[in-house]
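Colleague: build me a model:
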Amino acid sequence: MSRKPAAPQAALTKQDFEALSDFRYQLRRFLRFSEDAARAEGVTVQQYLLMLHIRGSADRNWASVGELAERLQAKQHGVVALVNRCEAAGLVSRKVNPDDRRVVQIHLLAKGERCLNRLAMLHRAELESLRNTFRVARITAFNDDGADRL
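Modeller: The predicted model follows:
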């Protein structure tokens, strides 16, 4: 689901543009790091994200294809193809939900858990190194009234 753009507010300042530019730059650096880390682990970024969203499912250790499609912001048929590739690589498995046979549960396998744990540790360390950069960008992106411009 996409949000409607916010109504135009006061004109942005040079400092606002600098903060937005720096935020996008740091975000892109993090995404490049993620791409390189996943590739070094022998998976794609999409495979890493699929495993992350399975493990990150609230209150359970599996996710449905529909939930994964939402988290990945992808079409369900694309997620099914991604699950197929992850299943072929021994990272995930499918199980029919015993409570609702229409729902297919996607579970991490041991190989997927190990891969995800290694990548998640690297990502957490990288995020820690960026923490102050993002904090500075966020502080400068506030109006005097506290409204977030980013």
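
Colleague: CA only for contacts and neighbour counts going forward, please
Modeller: OK.

Colleague: now do the strands in the protein.
Modeller: Taking DSSP state E as the criterion, the chain carries its strands at 62-64, 92-96, 104-108.

Colleague: can you name every helix or strand that the last one contacts?
Modeller: Applying 3 or more Cα pairs under 8 Å, 6 or more residues apart in numbering; DSSP states H and E, one finds that strand 104-108 contacts helix 45-55, strand 62-64, helix 65-72, strand 92-96.

Colleague: next, the second sequence, to be compared with the first:
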Amino acid sequence: MQPTDIRDPAILIRTLADFRYAMRRFYQFSEKAALSAGLQPRQYQLLLQVAAAPEHTTVTISYVADRLGLKHNSTVELVDRSEKEGLVARSEDSSDRRRTILRVTRKGSQLLSKLAGQHAEELNDAAPRLIDALEHIRRHARREAQ
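Modeller: Below is the predicted model:
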């Protein structure tokens, strides 16, 4: 995608549509890959957030709820299902007994590793389209700010 005039609103709109389409295709891929691995898509997202939390971050239900954009009670249900399936484990926070700390189990880590490789391959294919669209949007935003 090579825009001819970054100031043209029609080109910007087309670029935004192309970007959303590329993202939607990636999300659809991700959902199908998770289901093929025996996970619900939200369980894969949960595993990603728990496993990838920055060092020294206490991974709690609240942390995961925020990262996933879910309500607290929906996150509790997701964690309950995932714990029953052996994907995550909970432990009591020794410094605040009201909080539960989450970690990914060995089973969860194995599934996550498998899916991460598949996702990296898919993103490698999608990256040129996404990067082009983002660069065009960034140039447009810079131009508008001037």
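
Colleague: for the helices and strands packed on strand 104-108 of the first structure, which one sits closest to residue 140 of the first structure?
Modeller: Nearest of these to residue 140 of the first structure, taken as Cα to Cα: helix 65-72 at 29.0 Å.

Colleague: residues in the second structure aligned with the closest one?
Modeller: Aligned by TM-score structural alignment, helix 65-72 of the first structure corresponds to residues 61-68 of the second structure.

Colleague: how close does the matching stretch sit to the first structure?
Modeller: Here stretch 61-68 of the second structure, set against the first structure after superposition, deviates by a mean of 0.2 Å using mean Cα distance after the TM-score superposition for the first structure.

Colleague: make TSV from the helices and strands packed on strand 104-108 of the first structure and add mean neighbour count and distance to residue 102 of the first structure to it.
Modeller: Below are those laid out as TSV (neighbours: other Cα atoms under 10 Å; distance: least, Cα to Cα, whole Å):
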stretch	mean neighbour count	distance to residue 102 of the first structure
helix 45-55	21	18
strand 62-64	22	10
helix 65-72	18	11
strand 92-96	17	8
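
Colleague: distance to residue 125 of the first structure for those - can I get that in CSV?
Modeller: Below are these laid out as CSV (distance: least, Cα to Cα, whole Å):
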stretch, distance to residue 125 of the first structure
helix 45-55, 16
strand 62-64, 25
helix 65-72, 22
strand 92-96, 25
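
Colleague: so which of those is nearest residue 120 of the first structure?
Modeller: Of those, nearest to residue 120 of the first structure by Cα to Cα is helix 45-55, at 8.0 Å.
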